[in-house]
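> Sequence below, structure please.
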Amino acid sequence: MIKKIVSEYSRIAFGVTIMTLGFYYFLLPENLVIGGTMGLAVLFKDHINPSIFLYIVNSFLLILGLLVLGKDFFLKTVFGTLASPTILFILELIGSDEAWIMNQITDSKLLIAAVSGSLLVGVGLGIVFRFGGTTGGMDVIQSIIHKKLHIPYQVIFFFTDGLVVILSLIFFRDIELFIYAVASVFLISIIVDNVSIKGRAGQTIFVITKKPELIKQAIYDTIDRGCTLIDAEGGFSGIASKMVICTMRNREVNMMRSVIERIDPEAFTFMTDTKEAVGRGFSKE
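Take a look at the predicted model:
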């Protein structure tokens, strides 16, 4: 149990590190605001160090979350909430120049910063969410609004983060910067979705066959997957048969398709996208 917890928190720490590096070296020097407390840190960076700003704001929100949402929420949030500003503080302490990468770029600086920063932030956040972590910050406000007003998370997310991005337009008065910031927010959301959920995705294949035992054994032997057998009956013919259901990774589909066709050419096979598969061979080995 302890080994599992250490493993999960190590991966969450890795995700937070990637996210923070993307923010520090790409988004921050180009004033790209992606919403949340990190976006606010960009807005006020000329007045207060981003790490100190995030410590203050995230700590306040953490205490607010403890008072309103309870101890369980606090315990789940405290690690990610403090990890990111700590990494920022270390980078500032060792004197790492936030612009050392971007200063070496001569053309399309905003585009490169937006794509590179979004990629790192999105992958980092996706890893954090995949292993049950959270980075706190604006998540606390969003959770409180959801609990008190019962507004869907997606609506709250676009409202709160969208408000911060709009503030960037007021602060910097740069429409090009604003457009890149909006694009970055959408790119990050797509990457987070792919890393946190679709990494566990696959295909679920349904096979209606008169040779279920042979199909089942072929699945075991070929791709080492479990399967489920249920009774089926033709709606028109009334002929009884079996349906074999198996979820597999995308790369295993073509392999099984040819095996099924060889075993029972008359089998009726269809498949659907599976957004997330949890269990042995997917989220557990």
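> all contacts plus neighbour counts: C-alpha atoms, from now on.
Will do.
> Do you have the helices of the stretch 101-250 of the chain handy? List them.
Along the stretch 101-250 of the chain, counting by DSSP state H, counting those that start in this stretch, helices occupy 109-130, 138-149, 153-172, 175-196, 212-223, 250-263.
> I figured Ser283 hits Arg200, correct?
Yes - assessed by Cα atoms under 8 Å, Ser283 is found in contact with Arg200 at 6.6 Å.
> When the two are compared, which one has more neighbours?
The neighbour count for Ser283 versus Arg200, taken as other Cα atoms under 10 Å, is higher for Arg200 (19 against 13).
> one more to line up against the first:
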Amino acid sequence: MKGDFSVKIGDVLRNIFCVILGGSLAAAALDFLLIPAGVAPGGISGLSAAICDVFKIPISVGTMIFILNVPLFVGGYLYIGRNFAVQSLIGTFVFSIMTNIFAPFTGYVTGILYGETAEYDRIICALWGGVILGAGLGFVFKGGATTGGSDIVARIVCKKFNQLSIGQTILICDFVVVFTVAVLYRSFSAAMYSAVAIFVSSKFIDTVEAGVNYARQLTIVTSKPDELSKVILSGVSRGVTKIEALGMYSSSPTNVLICVVYKSQIGKVQKLVSNCDPDAFTIVSDVRNVIGQFDHR
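Sure thing, here's the model as predicted:
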């Protein structure tokens, strides 16, 4: 019982750390890179930054992010559930607070980054801003929270129109934001820079949340499963799972071996397979994360 309690406390502390770290990184990207260069990322944060900048509204971007998310919290609570609404509220609150905390230091940090002339290279800001923003949001998601915005809209829309996926709906929301940015700034280039930031951040969200592609799965169709398994076990010290199968083209029984290895071991395994069974059919697939008994050496 005590051990289970310790594990739960550890998980809670890890989630809190991830949300605070992620919210801080995302806020830093917004305040120090994206907003100064006039680059609006996707979602409510990008829309808030563009509205505050164009209309000179005397409200901080962080506060605007929270205000625009309030009706979405209500919608999330009504259509999705309390837990999701609470998760969105926590993530958005941390993100908004950190954005407001970092905002007064924008001039100082940009002075260090760009010098006194403050000549922003917008493509660099879009790229690095997208990297840091995506990493931050990835940590927030990893901590079990969300930052609201497009995520809430996407889940509500998908619940009403199940022919759309969440990913497709978020992409549509981001395109709407990009179009809105183009209209507000009256600049096609502003929209393009925003699109770059959106694309880069989406890639880094996946990388941080799901893990780097450090491993590969080999699916090997072979007529020599026992010999090949022994070769792989002794050659790279990785476990192998054998599955009995049926070749539908030849209508003859065959065997499938499944093995997960590091990227650096792929070449060696391919040589082992080729030497042991030249007729083996091998498929190499990306593995985003490995949970369970995998030796992370």
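> ok, back up a step: list just the one of the helices of the stretch 101-250 of the first structure that sits closest to Ile101 of the first structure.
Distance to Ile101 of the first structure, taken as Cα to Cα, is lowest for helix 109-130 among the helices of the stretch 101-250 of the first structure, at 9.5 Å.
> how big is the offset of that closest one relative to the second structure?
Aligned to the second structure and superposed, helix 109-130 of the first structure gives a mean residue distance of 2.0 Å (mean Cα distance after the TM-score superposition for the first structure).
> Can you point out the buried residues in that helix?
Buried residues in helix 109-130 of the first structure, counted by 16 or more other Cα atoms under 10 Å: 110, 113-130.
> what does stretch 1-12 of the first structure give?
Glu8, Tyr9, Arg11, Ile12.
> Which of these sits closest to Asp72 of the first structure?
When the buried residues of stretch 1-12 of the first structure are ranked by distance to Asp72 of the first structure (Cα to Cα), Tyr9 comes first, at 16.4 Å.
> In which helix or strand does that closest one reside?
Taking DSSP states H and E as the criterion, Tyr9 of the first structure maps to helix 2-22.
> which other helices and strands contact that helix?
Here helix 2-22 of the first structure touches helix 71-93, helix 109-130, going by 3 or more Cα pairs under 8 Å, 6 or more residues apart in numbering; DSSP states H and E.
> Counting residues, which strand of the second structure comes out longest?
For the second structure, the longest strand by residue count, based on DSSP state E, is strand 252-262.
> What's the average distance for that strand when superposed on the first structure?
Here the mean offset of strand 252-262 of the second structure against the first structure after fitting is 3.4 Å, by mean Cα distance after the TM-score superposition for the first structure.
> What is that strand packed up against?
strand 215-222, helix 225-236, strand 241-247.
> for the last one, the distance to its chain's centre please.
Remark: strand 241-247 of the second structure is offset 34 Å from the chain centroid, using Cα atoms, centre = their mean, to the nearest Å.
> buried set for it?
Lys242.
> Next: stretch 226-236 of the second structure.
Leu228, Ser229, Val231, Ile232.
> center of the second structure, which residue is that?
Centroid-nearest residue in the second structure, with Cα atoms, centre = their mean: Ile205, separated by 1.8 Å.
> quick one: what's aligned to it in the first structure?
The alignment partner of Ile205 of the second structure in the first structure, by TM-score structural alignment, is Val192.
> Check whether Asp174 of the second structure really touches Ser45, as I assumed.
No - counting by Cα under 8 Å, Asp174 of the second structure does not reach Ser45; the two are 10.8 Å apart.
> Pick out whichever of the buried residues of stretch 226-236 of the second structure sits closest to Ile198 of the second structure.
Proximity of those to Ile198 of the second structure (Cα to Cα) peaks at Ile232, which lies at 41.9 Å.
> thinking again about what came up before, let me see the contact set for the residue nearest to the centre of the second structure.
Gly134, Ala135, Gly136, Leu137, Gly138, Phe139 (Cα atoms under 8 Å, 6 or more residues apart in numbering).
> Could you tell me how far Ser45 of the second structure is located from Glu244 of the second structure?
As judged by Cα to Cα, to the nearest Å, Ser45 of the second structure and Glu244 of the second structure stand 51 Å apart.
> buried sites along stretch 73-89 of the second structure?
Phe73, Gly75, Gly76, Tyr77, Tyr79, Ile80, Phe84, Ala85, Val86, Gln87, Ser88, Leu89.
> now swap in stretch 159-175 of the first structure and tell me
Thr160, Asp161, Gly162, Val164, Val165, Leu167, Ser168, Leu169.
> Need the residues touching each of Ser283 and Arg200 of the first structure.
Between them, Ser283 of the first structure and Arg200 share these contacting residues under Cα under 8 Å, 6+ apart: Ala277.
> Stretch 60-78 of the first structure: end-to-end distance?
11 Å.
> typo on my end, stretch 35-50 of the first structure
Length of stretch 35-50 of the first structure, first residue to last, Cα to Cα: 14 Å.
> Give me the contact list for that stretch.
The contact list for stretch 35-50 of the first structure, computed with Cα under 8 Å, 6+ apart, reads 23, 28, 31-33, 53-54, 57-58, 85, 88, 137-138, 160-165, 168, 171, 185.
> same thing but at 7 Å, please
Outside of stretch 35-50 of the first structure, the residues within contact range by Cα atoms under 7 Å, 6 or more residues apart in numbering are Leu28, Asn31, Val33, Phe53, Leu54, Gly137, Met138, Asp161, Gly162, Val164, Val165, Ser168.
> CSV for those, including distance to Ile260 of the first structure?
Listed next are the contacts of stretch 35-50 of the first structure as CSV, based on distance: Cα to Cα, whole Å:
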residue, distance to Ile260 of the first structure
Leu28, 54
Asn31, 55
Val33, 52
Phe53, 60
Leu54, 56
Gly137, 51
Met138, 50
Asp161, 49
Gly162, 50
Val164, 53
Val165, 52
Ser168, 57
